[in-house]
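Novice: Mind looking at a prediction? Sequence and model below.
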Amino acid sequence: MEMLLLFGVFLVLLLAGIPIAFSLGIASMSFLLLEGMSLTVVPQRMYSGIDTFVLLCIPGFILAGNLMNVGNITEHIVRFSNAVVGHIRGGLGLANVGGSMIFGGISGTAVADAASIGSVMIPGMSKAGYDKPFSAAVTAASSTIGPIIPPSVPMIIAGSLTGVSVGRMFLAGAIPGLLLGLAMMVTVYLLAVRRGYPKEQKPTLRHLLREGRTAFWALMMTAIILYGIIGGFFTPTEASIVASLYALVVGMYVYKGLSWRKLPSILLDTVLTSSALLLLVGLANLFGWIMTTQQVPQMLADLILTVSDNPIVVILILNLILLFVGTFMETIAALIILFPALMGVATGVGMDPVHFAVMAVLNLMIGLTTPPVGVCLFVVSGIGNLPMLKVAHAIVPFLICNLAVLLLVSYVPAFSLWLPNLILGE
């Protein structure tokens, strides 16, 4: 009865439009009061949820993304991508995906990607003759690459929950992220040919070199972060600070889009975003703790294994659960609540923890582009001034290609494990 109240209150609040963090918190406190438990457990569990060193990198990567946006680094990434692929049919759509792949190697968050790339590309693509819903759909779909290609905030959360190496998970996401980007590029090209979208003039070698030279400092940011983490020169948390300092210097002194007067508003925005995210982590940890004390994860695991213990079937069930949860729950909350429980099921049928982590994050990223709580859909709808249903309809071809990549990643472990095993050993 008490668990029905917990989930019932949570779902009612969520459907009423209450932010997910407060929905989790109110539902959890309702359960504690009904059980007669002291509310002192609320700050205790919230604090224990955020008292993890690796979570310190979240404000760092958010700050790096904000500095990139204001410092014109994002614009140079998009211009370089357009110079490389703009002459192909649907080239601006391809550049949109390419820019997200590069940007994803710096910010690690899908929403930051959708907001930054979208503010440049959606108006630009519409002006060039692309349908606005298509422009918004490409932006939302490609933003999901960000948390797959390292660094990745969701993978940092997953690592803090289970103790799995964050560096190994970063490496494991590289090939699936590239597969996701290439699949979307193929989809963009096929739709562009079918609909007759424009292409730009083929760039001269001089133009290509000029754009490559101006984008060099932006591209080096990704290389420094990845090489530093993989090479053991700094932790993910230290990498986020290096990324922020690098973005500050390049934005201020190379691209000259930043100034000291803009820093207070950038820092304020970073503080607000980070505090909201960490509040969500803390309250989701409280909700997850209640579920654990009531043995819900164990019941869920037993239920799945009573259906089948065949790895192929179990992996399919895990995908369906994660996809369903991703349609209405924010990624971080879903990871904290479900990831440890489902990890036990996955490893029980022989899945590598790193392989499962990549599969879980990919599932939840797809959820960011599906109604009713597709955060990236809301972001691009706001930028394009479009009804969300129009964008949701336009994104269907990209969802199909993303699901195809998800099945490949789920059933072929080598896509996730080959690179970390090659570089770090098995």
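Specialist: Sure, I can see it. Model, not experiment: these values are computed from the prediction. Numbers count the residues shown, from 1 in each chain.

Novice: all contacts plus neighbour counts: C-alpha atoms, from now on.
Specialist: Fine.

Novice: what's L283 in contact with, if anything?
Specialist: L283 makes contact with A21, F22, L24, G25, R45, M46, according to C-alpha atoms under 8 Å, 6 or more residues apart in numbering.

Novice: this is the comparison structure:
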Amino acid sequence: MLLLLGSFIGFMLIGVPVAIAMAVASVLYLVFYGVAPDIIVAQRMIAGVESFPLLAVPFFILAGNLMNIAGVTGRIYAFAVALVGWMRGGLAQVNIVGSVIFSGMSGTALADAAGIGTIEIKAMRDHGYPVEAAVGVTAASATLGPIFPPSLPFVIYGMMANVSIGALFMAGILPGLVMTALMMVTVAFFAHRYGWGSDAPFEIRKLFAASLEIVVVLAFPIAIYGLTYAGLSLNISVALALAMLIALDWYYDYSAVMALMTPMILIGGMTLGWFTPTEAAVAAVIWSLFLGLVRYRSMSFRSLAKAGFDTIETTASVLFIVTAASVFAWLLTVSQAAQMMSDAMLSITDNKWVFLILVNLLVLFVGCFLDTIAAITILVPILLPIVLRLDIDPVQFGLILTLNLMIGLLHPPLGMVLFVLSRVAKLSVERTTMAILPWLIPLFAALLIITFVPAVSLWLPTQMGLIR
């Protein structure tokens, strides 16, 4: 265990990328102790990515990239301005609402920060907000991406923990709304303290138009229910309702109805059993292509090629981390290191609430040094047996683990959202870190609620029959 963990930590301290550090530490352990033939490394790496749920990873990444080039981000931003831009601290509130909508398409914090976050930071700057305020609220709202469905970390966790990915997706909705409410309250507090005003005039016409778009989207499932009740089959009802929605959107030229429909299609399709979460990722790509090529006509072959190459690059880095982490996690089990760590934690306490406090502290610390995917792959084999032994629902634990790691994305030395926003805002990492610190308060408040009020995570999937 000392060789495996010691070499891994040593490589990390000298700046070796996390995936390479895990792979080299694993090879060193195999060479020195000969617990298995060297070929086992290749076999375990292949086994780590030979999974149907992992097919969702490249498709969700591609969907996020396509949304960014399809002009969807600008329409979402305009919709959010009409909806909440008239409030005090209007563009900060717009930042949060825009991230909520965009998170239903991309599933990643980085896509949110690099996509709609770029627009929001520039707009807040131009309206006189301190750049630190713009960076802070953008960083905090970017963490919503992997909490609202769809979510790449939920896909990885569901595969590792053998938990329903659909249940995890549904479990993220209420915690995401809680996080949104806490962030909007925080914005209201800062607006009062620093005298931020509204950034768009209160126009009942624009507010009514934005509210009407929400009503149109919500009318979609109602129309399906009505057509089904009238005797049509479910598939025909959906096709007719979608055709009516597209016709309305084309006729009235709504700014964001089609974008708002993305999470509705994904969540509704999984709920009705039309497709698995993996197939939902493909549906997200198809819908993104429809928006960019047909509805908005904002995509070109050059931009499509760029989105494809960006997806290949990101997918390769993510899956390389998964492969290296799968070998490392297997050796933690083989070497009894995982069991020793579990026993050590259980020797401290067998109270589930104390255990959850310790887990929060541990994962918050780990999240500062490890990539999200690597952390999930390593920690789940260690912590899940204790979670099940203490009768903690693994779905709730998935929410706790993911939110902790999202907070880790905002911290040095390896916080990717931190570095992305530092580059976008042209701030030093130190100034960006200080700008983010006040916005950790609503995130920690949400973490406490999700940890100690299980119903927030479990009520919706329980009501939908996804968990018992």
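Specialist: Received, thanks. The structure displayed is predicted, hence computed values, not measured ones.

Novice: Give me the TM-score for this pair.
Specialist: For this chain pair, the superposition-based TM-score is 0.96 by TM-score structural alignment, normalised by the length of structure 1; 424 aligned residues with a C-alpha RMSD of 1.4 Å.

Novice: related to what we said a few turns ago, now structure 2: which of the contacts of L283 of structure 1 match?
Specialist: Retained in structure 2 (both residues aligned by TM-score structural alignment, their matches' C-alpha atoms under 8 Å) from those: A21, F22, L24, G25, M46.

Novice: ok, and the most crowded of these?
Specialist: L24 (27 neighbours; other C-alpha atoms under 10 Å).

Novice: rewinding a little: closest one of the kept ones among the contacts of L283 of structure 1 to G167 of structure 1?
Specialist: M46 (25.7 Å; C-alpha to C-alpha).

Novice: secondary structure class for the closest one?
Specialist: For M46 of structure 1, the assignment made with DSSP: H, G, I helix; E, B strand; the rest coil gives helix.

Novice: quick one, what contacts it?
Specialist: L279, V281, G282, L283, N285, L286.

Novice: give me the stretch of structure 2 that stretch 395-408 of structure 1 matches.
Specialist: Under TM-score structural alignment, the alignment places stretch 395-408 of structure 1 onto residues 436-449 of structure 2.

Novice: From E200 of structure 1, how far off is the spatially most central residue of structure 1?
Specialist: Nearest to the geometric centre of structure 1 sits P147, at 3.5 Å (C-alpha atoms, centre = their mean). In this view, P147 of structure 1 and E200 of structure 1 are 30 Å apart by C-alpha to C-alpha, to the nearest Å.

Novice: T377 of structure 2 maps to what in structure 1?
Specialist: Under the alignment (TM-score structural alignment), T377 of structure 2 pairs with I336 of structure 1.

Novice: same deal with L388 of structure 2?
Specialist: So, by TM-score structural alignment, L388 of structure 2 is matched to T347.

Novice: And for L409 of structure 2?
Specialist: Using TM-score structural alignment, L409 of structure 2 sits opposite L368 in structure 1.

Novice: before we move on, what SS does P149 of structure 2 have?
Specialist: Applying three-state DSSP: P149 of structure 2 is coil.

Novice: wouldn't it be in contact with V100 here?
Specialist: No - in this structure P149 of structure 2 lies outside contact range of V100 using C-alpha atoms under 8 Å: 10.2 Å.

Novice: Comparing those two, which residue is more hemmed in?
Specialist: Neighbour comparison, P149 of structure 2 and V100: the larger count goes to P149, with 28 against 24 (by other C-alpha under 10 Å).

Novice: so where do the helices sit in the stretch 351-468 of structure 2?
Specialist: Assigned by DSSP state H, counting those that start in this stretch, the stretch 351-468 of structure 2 shows helices spanning 352-367, 372-389, 394-408, 416-425, 429-436, 440-452, 454-463.

Novice: Just the element for S347 of structure 2, please.
Specialist: helix 337-348 (DSSP states H and E).

Novice: so where is that helix in structure 1?
Specialist: Aligned by TM-score structural alignment, helix 337-348 of structure 2 falls on residues 296-307 of structure 1.

Novice: So what touches that stretch?
Specialist: Residues outside stretch 296-307 of structure 1 that contact it (C-alpha under 8 Å, 6+ apart) are M291, V314, I317, L338, A341, L342, G344, V345.

Novice: The last one: what's it in contact with?
Specialist: Think V345 of structure 1. Applying C-alpha under 8 Å, 6+ apart, the residues near V345 of structure 1 are A301, I304, L305.

Novice: right, and out of these, which lies closest to A141 of structure 1?
Specialist: I304 (30.1 Å).

Novice: any idea how far that closest one is from N319 of structure 1?
Specialist: 12 Å.

Novice: Just want to know which of these two has more residues nearby.
Specialist: Using other C-alpha under 10 Å as the criterion, I304 of structure 1 and N319 rank with N319 on top: 21 against 17.

Novice: Report the contact partners of the alignment partner in structure 2 of the more buried one.
Specialist: Aligned by TM-score structural alignment, N319 of structure 1 pairs with N360 of structure 2. The contact partners of N360 of structure 2, taken as C-alpha under 8 Å, 6+ apart, are I400, L401, N404.
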